[in-house]
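# Provide a 3D model corresponding to the input given below.
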Amino acid sequence: METRAQTEDPALRQLREEFTGHRIWRARRSDGSPSDWVATLRDPAAGVDATVICRDSEELRVALVHERQRAAGRSVVKRAW
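Model (predicted):
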């Protein structure tokens, strides 16, 4: 569950607005303090790796730009199961 402090974090809000194909959140340490920055893929057209984990918001942003470029270089096949 995300706390109010997480949703009000400007860096978190900016990443969520820029990378809508991922669910972006902060991991928590055992003491409850914020830890790594995490992006979970929701839209296969937005990335390749299912989960991206970085130490800070800028590193995550760079990684997600790279994911976007990787996804643009491949075709996404939608299957009807």
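# From now on I want contacts and neighbour counts done on CA atoms only, so please keep to that.
Will do.
# Determine the longest helix present in the chain.
helix 57-72 (DSSP state H).
# in that one, what's buried?
For helix 57-72, burial by neighbour count (16 or more other CA atoms under 10 Å) applies to 57, 60-61, 63-64, 67-68, 71.
# pretty sure residue 16 is in a helix, no?
Yes. Under DSSP: H, G, I helix; E, B strand; the rest coil, residue 16 sits within a helix.
# how many neighbours does it have?
When neighbours are defined as other CA atoms under 10 Å, residue 16 has 17 of them.
# Which strand or helix spans the closest residue to it other than its chain neighbours?
Among residues not flanking residue 16 along the chain, residue 24 sits closest, at 6.1 Å (CA to CA, 6 or more residues apart in numbering). Here residue 24 sits within strand 22-28, counting by DSSP states H and E.
# Now show me the structure for the sequence below, then we'll compare the two:
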Amino acid sequence: MDTRTHPDDQALARLREEFTGHRIFRAIRSDGLLGEWVASLHDPRAGVDPTVMWPTAEELRAALLKEAERAKGKRDGFR
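I've put the predicted structure just below:
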């Protein structure tokens, strides 16, 4: 039995662990292959945009860090 984990699976698990306010998954393209990395907002304290999509896990992570800062700014602006 092959128990090796694909690097994309590892990246997906890390993103899900780090950004718990989002549902993170890979989109499926029309040809059935994996497409964009997607984060769907579930906790308004974690971001502003309802959906964030990027071609790579690294780009999605960077965008989600910016989303967290935007959400923090939004909260701080109400004080």
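# ok so, going back, any chance of the buried residues of helix 57-72 of structure 1 in JSON lines with distance to residue 17 of structure 1 as columns?
Below are the buried residues of helix 57-72 of structure 1 laid out as JSON lines (distance: CA to CA, whole Å):
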{"residue": "57", "distance to residue 17 of structure 1": "13"}
{"residue": "60", "distance to residue 17 of structure 1": "14"}
{"residue": "61", "distance to residue 17 of structure 1": "12"}
{"residue": "63", "distance to residue 17 of structure 1": "16"}
{"residue": "64", "distance to residue 17 of structure 1": "12"}
{"residue": "67", "distance to residue 17 of structure 1": "16"}
{"residue": "68", "distance to residue 17 of structure 1": "14"}
{"residue": "71", "distance to residue 17 of structure 1": "18"}
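# wait, which of those is closest to residue 38 of structure 1?
Residue 38 of structure 1 has its nearest neighbour among those in residue 60, at 7.5 Å by CA to CA.
# so what's the closest one closest to, chain neighbours aside?
Among residues not flanking residue 60 of structure 1 along the chain, residue 54 sits closest, at 5.3 Å (CA to CA, 6+ apart).
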